[in-house]
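Novice: Output the structure for:
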Amino acid sequence: MKKKVVVGLSGGVDSSVSAYLLQQQGYEVIGLFMKNWHDDSVTISDECPWLDDSNDAMMVADKLGIPFQTVDLSEEYKERIVDYMFNEYERGRTPNPDVLCNREIKFDVFMKIALNLGADYVATGHYCRKGEIYQNGETVYQLLSGKDNNKDQSYFLCQLTQEQLSKTLFPIGELQKAEVRKIASEQNLVTADKKDSQGLCFIGKVRLPDFLQQKLQPKEGKIIEIEAEKELYASETPNFSNKREELDYMVKKYEYAPSDGKIVGKHQGAHYFTKGQRKGLAVGGTPEPLFVIDTDVVENVIYTGQGKNHPGIYRKGLFIQQDEVHWVRKDLALNTEERLKVQARIRYRQPLQEATLHQTENGMYVIFDDPQASITEGQFVAWYEGEELLGSGVIS
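Specialist: Here you go, the predicted structure:
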């Protein structure tokens, strides 16, 4: 009996080639297009042609001679992703919809639909790989980075579980992007030269303030500039009586008050801004560009600093609440008071950074060898050992 695979056909080149390769490998392939959520009032409509995407997906399925259908997941998407995003921004945090979309939609709701269709596996066009090792008579699944370093998408899958990985295939993980395009071209797939989609997972290009303004009302507030020479940055490192005190000190945020700096402009809502942001401040006349170093959604104040080397941008570590710590490799999870040397990243495409995990009863500290720019609450940190992504967590 042929094994049955449902491919998430997105209308892009990566998923198209994934379907073709699986067919070549002898699987029975079914194409499924997810309609996730669409709101014309906030998307730059021409840039979010979900209808075009579903047509392209259908044409690819037709060319390959595989069954195809569209599933409407807008309700689940709104509930699990869109509402979550509003809630996070309201709290002054910056969520990552792509990581959530994979965890909540593609590898949960979508996967359940596929398995109900009798599928043995679900496949996606992600640039990452799956490994298998055998321990104590059991198979342990590994999430490995894609061979194309420039396209590696393992970070977006950092919340997957062993159960989800066991049912997943990543057909293009061993390939370079150029090879994927070449295969699509040779097979005359309509998506061969299609540009990669940009923007929010399945929503397309969105004007984020417009998107957020549906729920979060604009509210004028002050933009305050904090000077790099401020004494709060020059404090001596204290003596610590125990390791926990030292860890707390390394992950501590700078606390700002409006009296610490000068007013340089106005904004329409602190919850529309995120740490490290440079565009959209509309404040000119400074020798170096202004960067957001912190936001206060309660007082509706944005704190900024000049230049990308401003000390307010950098921190040595971060903390993850215990219920937000996630191990892809559960067998490697740390016990309280254990430590582990890893490489970690706090955003997609960031080169891996040397770091140490410190597990406590309340959660996990991730301390970097070098201070990191714009550690942002609500984003995900993922940690690796070489090519393997071991786990992740939400920055608190």
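
Novice: only C-alpha atoms for contact and neighbour calcs from this point on.
Specialist: OK.

Novice: Give me the three-state assignment for Leu32.
Specialist: Of the three states, Leu32 takes strand according to DSSP: H, G, I helix; E, B strand; the rest coil.

Novice: in terms of contact, does it touch Leu73 like I think?
Specialist: No. When contacts are counted by CA atoms under 8 Å, Leu32 is not listed as touching Leu73 (11.6 Å).

Novice: Pick out whichever of the two has more residues nearby.
Specialist: Shown here are Leu32 and Leu73; by other CA atoms under 10 Å, Leu32 has more neighbours (23 against 17).

Novice: Check the gap between that one and Glu377 for me.
Specialist: 34 Å (CA to CA, to the nearest Å).

Novice: With Lys182 instead?
Specialist: Between Lys182 and Glu377 the distance is 40 Å, computed by CA to CA.

Novice: Pick out whichever of those two has more residues nearby.
Specialist: Using other CA under 10 Å, the more surrounded residue of Lys182 and Glu377 is Glu377, with 20 against 15.

Novice: and the more buried one, what does it touch?
Specialist: Residues near Glu377 by CA atoms under 8 Å, 6 or more residues apart in numbering: Arg93, Thr94, Pro95, Val394, Ile395, Ser396.

Novice: a helix runs through it, doesn't it?
Specialist: No. Checked against three-state DSSP, Glu377 lies outside a helix; its state is coil.

Novice: which secondary structure element contains the spatially closest residue to Glu132 that is not a sequence neighbour?
Specialist: Closest residue in space to Glu132, ignoring its immediate chain neighbours: Tyr141 at 4.7 Å, by CA to CA, 6 or more residues apart in numbering. In this assignment (DSSP states H and E), Tyr141 forms part of strand 138-145.

Novice: mind listing what's buried in that strand?
Specialist: Across strand 138-145, burial judged by 16 or more other CA atoms under 10 Å covers Val140, Tyr141, Gln142, Leu143, Leu144, Ser145.

Novice: Pipe the residues you listed into a markdown table and attach distance to Ser235 per row.
Specialist: Listed next are the buried residues of strand 138-145 as a markdown table, based on distance: CA to CA, whole Å:
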| residue | distance to Ser235 |
| --- | --- |
| Val140 | 47 |
| Tyr141 | 46 |
| Gln142 | 44 |
| Leu143 | 42 |
| Leu144 | 42 |
| Ser145 | 40 |
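
Novice: show me where the stretch 101-250 of the chain has strands.
Specialist: 121-123, 128-135, 138-145, 168-169, 221-225 (DSSP state E, counting those that start in this stretch).

Novice: One more, please, to line up against the first structure:
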Amino acid sequence: MKRVVIGLSGGVDSSVAAYVLQQQGYEVIGLFMKNWHDDSVTISNECPWLDDSNDAMLVAEKLGIPFQTVDLSEQYKERIVDYMFHEYKKGRTPNPDVLCNREIKFDVFMKIALELGADFVATGHYCRKGTIQKEGKDIYQLLSGVDGNKDQSYFLCQLSQEQLAKSLFPIGELTKPQVREIASELDLVTAEKKDSQGLCFIGKVKLPDFLQQQLKPKEGVIVEIPREQDIFNQVKTEFNSEEDKLAYLSRKIDYQIDYGKIVGKHQGAHYFTKGQRKGLAVGGTIEPLFVIDTDVSANVIYTGQGKEHPGLYKKALFVTNEELHWVREDLALNVGETMNVKARIRYRQALESAILHKVDSGLYVEFENPQSAITEGQFVAWYIGDELLGSGVIS
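Specialist: This next block holds a predicted model:
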């Protein structure tokens, strides 16, 4: 029997994943990851990780599998929380869930599992793994989950071949309603439990509250840029090269306060992200205001009215070589090569047609249609069919 260590989170997905592995004949061990106990950062009086670890333990008891808790809070703080604060300070918007998978679940946690003699590590993600042979070598594929509504391949977009080789995704072939049904039939305590929201398993955290404890509030102005502003009408159509054109399409507009009018105040530009509508607390506009850019060094938030505001849209983005990652290393592009793909710039976004262009300094992703709120620090992931081939941090 092959041994599998599964990350039991106290949710319904990982509970059913453990059961499916048992049915497939694996020896299953459940581990709960404790990722947070820094009392200096009071997150909330509730203690969700305790409830979750209890639920995970009850599920393990019910299924008759060994169970223990591992404390990864030190590594989590170092690799996820500190990184997040660092990114927000720079005015970027990180994605802790993607990092959490790359750095914690499929790295720190995986190493612990392998030390316990595991052949594989499993999680309750809605995605699938494929294996193909190429030149006599096994190549692992990261495939979308069957449930299009819940597909979580995007969150695993930074995994490597080594990590995929040792991973299993037992519920990738199931839909969420099927998973709930199995949990009910087994009478698992997690059957009706709501899906967790909030930071990747720190629990019930509202991000602004969390950030305020590290990034001190600092008053600044909110500026509204009208859509008629000249900067949106100066459209360049002639370029010396394809790369020039891509650099132009993905450029960051350099907004100035005098391009618009001051409409309000805020408590820190680093709490806001492009495309955000809530939390601005500015009334009296015909259409709601959306954040079109933030300038953290000058502590200014630039906004525009309505979700069709031209400041929200761009046709291309850039990923530097340092932040470019291929799940399928064998398909990585060389300088000068292009690839037609489908891409998304956030979880649950519908896949959009795009072309990848490899250049000396990195990779451009050029979309067929303009994309709203392309946000620095977030991940872009690209697919062919239902296979995720690679990803990168939007720069």
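
Novice: Next one: the residue lying closest to Asp13 of the second structure once chain neighbours are set aside from Arg3 of the second structure, what distance?
Specialist: Closest residue to Asp13 of the second structure apart from its sequence neighbours, by CA to CA, 6+ apart: Gly124 at 4.9 Å. Distance of Gly124 of the second structure to Arg3 of the second structure, given as CA to CA: 17 Å.

Novice: Ala350 of the second structure too?
Specialist: Taking CA to CA, one finds Ala350 of the second structure at 36 Å from Arg3 of the second structure.

Novice: likewise Phe32 of the second structure?
Specialist: Phe32 of the second structure sits 17 Å away from Arg3 of the second structure, going by CA to CA.

Novice: So if I had to pick from these two, which one is more boxed in?
Specialist: Phe32 (23 against 19).

Novice: how about the nearest residue to the more buried one once chain neighbours are set aside, what does it touch?
Specialist: Leaving aside its chain neighbours, Phe32 of the second structure sits nearest to Thr69 (4.6 Å; criterion: CA to CA, 6+ apart). Shown in contact with Thr69 of the second structure (CA under 8 Å, 6+ apart): Leu31, Phe32, Met33, Lys34, Ser53.

Novice: any idea which helix or strand carries the residue lying closest to the third one once chain neighbours are set aside?
Specialist: So the one you mean is Met33 of the second structure. Spatial nearest neighbour of Met33 of the second structure, chain neighbours left out: Val70 (5.2 Å); criterion: CA to CA, 6+ apart. For Val70 of the second structure, the enclosing helix or strand under DSSP H and E is strand 67-71.

Novice: Over in the first structure, find the residue span that strand aligns onto.
Specialist: Counting by TM-score structural alignment, strand 67-71 of the second structure lines up with residues 68-72 of the first structure.

Novice: how big is the offset of that stretch relative to the second structure?
Specialist: On superposition with the second structure, the mean distance recorded for stretch 68-72 of the first structure (mean CA distance after the TM-score superposition for the first structure) is 0.2 Å.

Novice: ok, the residue nearest the centre of the first structure to Ser241 of the first structure distance?
Specialist: By CA atoms, centre = their mean, the first structure has its centre lying nearest to Val99, at 4.0 Å. Relative to Ser241 of the first structure, Val99 of the first structure is positioned 38 Å away (CA to CA).

Novice: same question, Val180 of the first structure
Specialist: 56 Å.

Novice: any idea where the helices of the first structure begin and end?
Specialist: Remark: helices assigned in the first structure by DSSP state H are 13-24, 50-64, 74-77, 83-90, 97-100, 110-116, 162-166, 177-186, 208-213, 243-251.

Novice: Off-centre distance for the match of strand 67-71 of the second structure?
Specialist: Chain-centre distance of stretch 68-72 of the first structure: 25 Å, with CA atoms, centre = their mean, to the nearest Å.

Novice: Same question for stretch 2-20 of the first structure.
Specialist: Counting by CA atoms, centre = their mean, stretch 2-20 of the first structure is centred 22 Å from the centre of its parent chain.

Novice: Could I get the buried residue list for that stretch?
Specialist: For stretch 2-20 of the first structure, a neighbour-count test (16+ other CA under 10 Å) marks 4-20 as buried.

Novice: same check, this time on stretch 128-137 of the first structure
Specialist: For stretch 128-137 of the first structure, the neighbour count (16+ other CA under 10 Å) marks Cys128, Arg129, Lys130 as buried.

Novice: Repeat that for stretch 364-371 of the second structure.
Specialist: Residues of stretch 364-371 of the second structure classed as buried under the neighbour-count rule (16+ other CA under 10 Å) are Tyr364, Val365, Glu366, Phe367, Pro370, Gln371.

Novice: Stretch 320-331 of the first structure now?
Specialist: Residues of stretch 320-331 of the first structure classed as buried by neighbour count (16+ other CA under 10 Å): Ile320, Gln321, Val325, His326, Trp327, Val328, Arg329.

Novice: Next: stretch 378-395 of the second structure.
Specialist: So, applying 16+ other CA under 10 Å, buried residues of stretch 378-395 of the second structure: 378-383, 386-395.

Novice: for stretch 252-266 of the second structure, same thing?
Specialist: Across stretch 252-266 of the second structure, burial judged by 16+ other CA under 10 Å covers Tyr255, Gly260, Ile262, Lys265, His266.

Novice: got a markdown table for the residues you listed, with distance to Ser297 of the second structure too?
Specialist: Shown next, in a markdown table, are these (distance: CA to CA, whole Å):
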| residue | distance to Ser297 of the second structure |
| --- | --- |
| Tyr255 | 13 |
| Gly260 | 19 |
| Ile262 | 18 |
| Lys265 | 16 |
| His266 | 14 |
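
Novice: Provide the count of other residues in contact range of the equivalent of Lys307 of the second structure over in the first structure.
Specialist: Aligned counterpart of Lys307 of the second structure in the first structure: Lys308 (TM-score structural alignment). Neighbour count for Lys308 of the first structure, taken as other CA under 10 Å: 19.
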